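Student: pasted the sequence and its predicted model underneath.
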Amino acid sequence: MDRVRDSALKAVYEVLEKGAFTNIAVNNLLKEANFSPLERRFITEIVYGTVKNKNSIEWIMKIFVSKKKIDPWINYILLTGIYQLIYLDKVPVSAACNESVNLAKKYGNPGSVKFVNGVLRNIARNQDEISFPDINEDPVMHISVVYSHPQWLVRRWVEEYGVKDTITLCKHNNSKSPNTIRVNTLKVDIEDLKENLLNKDISVKKTLYAPEGLEIEKFEQIDKIESFIQGLFIMQDEASMLVARCLSPAVGSTVVDACAAPGSKTTHLAQLTEDKSNILAFDIHSHKLKLIEQNARRLGVMSIQVQKQEAQRLGDLYERQIDYLLLDVPCSGLGVLRRRADLRWKKNQQQIKELAKLQSEIIEGASRCLKLGGTLVYSTCTMAHEENHDVVNMFLKKNKNYRFDSLLPYIPTRLALDPDLSYTAEKGFMQILPQRHNMDGFFISRIIRES
């Protein structure tokens, strides 16, 4: 039996059956066994591909399977097998079918072995007969099935962006996310790190917008790269790198990162202030505080103090004591679906409403820690207006002593070339859209406390 496909199947089972995070399931699996670089890539491809394309694969399976109740293991064997048949051109049909049958022998019974063999070979013979919902008759159903996103989310995006832009967004989410890193300029120059990585035969290019960003390829394990171990960089999406720059704290100031874990933005704030400010990093989970400490230690950052505390209480604890406040609040994460393969299947409209309530509580409670003239940046990695514009607009409506402050001085010139984004950025907020800017979808707003 193929141990690579067996491992991929176990990871898919963990994600879709038990609710594990895809990245954690894959990383744990790859740490447990000695796989070659090619095997690691194949496992990752099967797991991420199957999870992301679940809707499409299940639609195809329903065309060829009349059986309503299928054992979970057999179901996931079929899902991974169909993914290989439909999406992986380099995998021979015989390999996809035969290895799936071998997995059915391990996890099923003689009847399920025949069932898996029959279904996959039937699909392989009749791929040309697979049809999807007509886009003209039902665009939401069409996009949901063909581009594998939940209907409620597709319907929402079609209403906001239209059919064409929604398809572009879904395609973006289904594509492979780039490996973007933020250079730790406290330790190394950008060009020096770039040369260092190139000398290790790692492909490197500069990111389009973030000045400290690089995109790297052709490496096996990020934590095995020498310059990573030395703390010369940290993994961070390009849009995420813009958040700390929009706060732009001054050297020697007191800064709060209220929802700080895992510390990528916190350490960026330290980097921007030359590690010469007093940065207080808060989170409500002890294990997440340890992640901040680990990242700070590896990067050589000394100016961060971590504390376990609810963001809502910071106004009471530090009233009018803080110069800069970062509120990168918990959110639905709809802007990071390219990176988080399983997330689209775990969210719903009700969760957005509940999160918006929490976010409003956080900005109301934490904002009072700012000194007069202090600066607040509110950010999320989602495009849901209920969590973004609605939260900050409601806050400003209730608190007349706070106002928007233009983002234009703090964002890359190239990003400001987008007229729609530039228009709102001048007012004090911006929405980065994955389908338009090829980054994670982030909302960022900058607010000043006047009195």
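Tutor: In hand now; what should we look at?
Student: okay, CA-based contacts and neighbour counts for the rest of this
Tutor: OK.
Student: strands of the stretch 51-200 of the chain, start to end?
Tutor: Along the stretch 51-200 of the chain, counting by DSSP state E, counting those that start in this stretch, strands occupy 179-183.
Student: hey, which helix is longest across this structure?
Tutor: helix 349-366 (DSSP state H).
Student: if you count contacts, what does the helix or strand that that helix is followed by end up packed against?
Tutor: Heading C-terminal from helix 349-366, the first helix or strand you meet, by DSSP states H and E, is strand 370-380. Judged by 3 or more C-alpha pairs under 8 Å, 6 or more residues apart in numbering; DSSP states H and E, strand 370-380 is in contact with helix 238-247, strand 322-328, strand 443-449.
Student: hmm, who's touching the first one?
Tutor: Spelled out, that is helix 238-247. 180-182, 207, 209-210, 213, 265-266, 268-269, 272, 324-326, 375-377, 379, 407, 410-411, 432, 439-442, 444, 446 (C-alpha atoms under 8 Å, 6 or more residues apart in numbering).
Student: count of neighbours near the closest residue to residue 233 other than its chain neighbours?
Tutor: Of all residues not flanking residue 233 in the chain, residue 183 sits nearest, at 4.5 Å (C-alpha to C-alpha, 6 or more residues apart in numbering). Residue 183 has 26 neighbours, counted by other C-alpha atoms under 10 Å.
Student: I'd say residue 183 and residue 215 touch.
Tutor: No: judged on C-alpha atoms under 8 Å, residue 183 makes no contact with residue 215 at a distance of 10.4 Å.
Student: which residues in the stretch 51-200 of the chain form helices?
Tutor: For the stretch 51-200 of the chain, helices defined by DSSP state H, counting those that start in this stretch occupy the ranges 54-64, 72-87, 93-107, 110-125, 139-146, 151-161, 163-174, 190-199.
Student: okay, one more to line up with it:
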Amino acid sequence: MRLHRNLVFSVIDGLNLIFNEGAYADKVVEKLLKRDARWGSRDRKFVAETTYEIVRWKRLYAEIADSNENYSRENIWRMFAVWATLRGIELPDWNQLAGTPTRRIKGRFDELSKIRKIKESIPDWLDELGVQELGEAVWTKEIHALNEQADVILRTNTLKTTKEKLQTVLAKFDIETEFIEGYPDALRLKERANIFKNDAFKSGLFEVQDASSQLVAELLDVQPGMKVVDACAGAGGKSLHLAALMENKGQLISLDIYEGKLRELKRRARRNGAHNIETRVITSTKVIKKLYDKADRVLIDAPCSGLGVLRRNPDAKWKIQPDFLEKIKNTQQDILQRYSRMVKSGGKLVYATCSILPSENQQQVETFLASNDDFTLIEDKKVLASESGFDGFYMALLERK
């Protein structure tokens, strides 16, 4: 591979924003890809994937480059040199890369790869927490899996097409996909591609949604004609799936505290042809109380640490702090206690997170059931990335007696 100056400088600029200004990696990459209209698909792929790779392995590369916790542009260049050297890429004769100790880099990599928290590029406290909650063996496998690049998974919008027809349509755009056993609406891309510019996406034939995430709406067991509440809808990925499972029949109320996210859901719903979704902003407790004892089904896709989706958000490893975890666990229990009251007698509730920590998952459900004897646990699913190959998730199906 030959390194091109304008592409590499873009990566360095992006890493500076992420490491030093707290910018989110996905937003930074999105802006970087608009920097030069002349870039082709290979150029864009280099910028995006290289940026994400160095963010993913930030601690390891920084330790090798002796620039840990000091992310000056000079040190970011040194981290880039580590990235390139470990991939066998010949470094060009640029001032910023002069004097790179290639042999030392490889030796340091071998040495530091024996220490899990450095090898997997995670903070000390997170490594300790993972062992505490999952055990040494499971945590070692899981954090390794969470550092692998995520597959691109599509969810077929069954309001408009079938999985088989969608696969045929995408093939016409030279996008090859494959079915995934056990996931009825999912297609996995065989190679990464820009899928948002083709007519299949613009026509609402699919959404991008990880396979594990697709299990959540399925577990809720919705039927056409029901009254369903998606209590923490966000931008609506699971609301759209629920609408499809309901065949556009019945009432689907999508709630969130952020009006901007619900506006995005409305836009996506129009593209998907999902007509039974009603959005409501949670401006006060009254919004929730009006729905007490009214819903056949309630989905609580609770705010969480997001540790199950680190493959997609590698910078989250450094943004999450221990005090946030404690706060979010309190929030989860509060939401579960209050929002569960929207379920009517005989109705069902799914509590879900994209976390792998039992303290955010099974333990939250156990705490809830201990003080709500009118609910029973029907089943729960713990999805680990190391076992499934997809995002880490948890979901529990409860029924109100």
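Tutor: Right, received. Where do you want to start? Since we're looking at a predicted model, the values are computed, not measured.
Student: now the TM-score, please.
Tutor: The TM-score (TM-score structural alignment, normalised by the length of the second structure) is 0.93; 396 aligned residues with a C-alpha RMSD of 2.0 Å.
Student: residues in the first structure matched by stretch 382-397 of the second structure, start to end?
Tutor: Counting by TM-score structural alignment, stretch 382-397 of the second structure lines up with residues 431-446 of the first structure.
Student: typed the wrong thing, it's stretch 255-271 of the second structure
Tutor: Going by TM-score structural alignment: stretch 255-271 of the second structure matches residues 282-298.
Student: show residues contacting the matching stretch.
Tutor: In this structure, residues lying in contact with stretch 282-298 of the first structure by C-alpha under 8 Å, 6+ apart are 229-231, 256-264, 266-267, 302, 304, 306-311.
Student: how about the residue most central in space within the first structure: what's its closest non-neighbour residue?
Tutor: Most central in the first structure under C-alpha atoms, centre = their mean is residue 336, positioned 3.3 Å from the mean C-alpha point. Excluding the flanking residues, the one nearest residue 336 of the first structure by C-alpha to C-alpha, 6+ apart is residue 440, at 5.3 Å.
Student: isn't the one you found up against residue 380?
Tutor: No: under the criterion of C-alpha under 8 Å, residue 440 of the first structure makes no contact with residue 380, lying 10.4 Å away.
Student: which one in the first structure is aligned with residue 314 of the second structure?
Tutor: Following TM-score structural alignment, the counterpart assigned to residue 314 of the second structure within the first structure is residue 341.
Student: contact partners for the residue lying closest to that match once chain neighbours are set aside?
Tutor: What sits nearest to residue 341 of the first structure in space, not counting adjacent residues and going by C-alpha to C-alpha, 6+ apart, is residue 52, at 5.3 Å. The neighbours of residue 52 of the first structure, taking C-alpha under 8 Å, 6+ apart as the test, are 148, 174, 341, 342.
Student: how about the counterpart of the second one in the second structure: what's its closest non-neighbour residue?
Tutor: Aligning on TM-score structural alignment places residue 174 of the first structure opposite residue 147 in the second structure. With C-alpha to C-alpha, 6+ apart as the criterion, residue 147 of the second structure has its nearest non-adjacent residue at 5.5 Å, and that residue is residue 311.
Student: ok, back up a step: quick one: the match of residue 314 of the second structure and residue 29 of the first structure, what's the gap?
Tutor: When distance is defined by C-alpha to C-alpha, to the nearest Å, residue 341 of the first structure is 16 Å away from residue 29 of the first structure.
Student: of these two, which one has the most company?
Tutor: Between residue 341 of the first structure and residue 29, counted using other C-alpha under 10 Å, the more crowded position is residue 341 (23 against 18).
Student: would you agree the more buried one falls within a helix?
Tutor: No: Residue 341 of the first structure sits outside any helix when classified using DSSP: H, G, I helix; E, B strand; the rest coil, being coil.
Student: touching, it and residue 51? I think so.
Tutor: Yes: with contacts counted by C-alpha under 8 Å, residue 341 of the first structure reaches residue 51, the gap being 6.2 Å.
Student: what sits against the aligned residue in the second structure for residue 259 of the first structure?
Tutor: Per TM-score structural alignment, the equivalent position to residue 259 of the first structure in the second structure is residue 232. Counting by C-alpha under 8 Å, 6+ apart, residue 232 of the second structure touches 254, 255, 256, 257, 299, 300, 301, 302, 303.
Student: now residue 292 of the second structure: which helix or strand?
Tutor: If you go by DSSP H and E, residue 292 of the second structure is not part of any helix or strand.
Student: return the residues in contact with it.
Tutor: Residues near residue 292 of the second structure by C-alpha under 8 Å, 6+ apart: 341, 342, 343, 344.
Student: how near is the corresponding residue of the first structure for it to residue 371 of the first structure?
Tutor: Here residue 292 of the second structure is matched to residue 319 in the first structure, going by TM-score structural alignment. From residue 319 of the first structure across to residue 371 of the first structure, the span is 8 Å (C-alpha to C-alpha).
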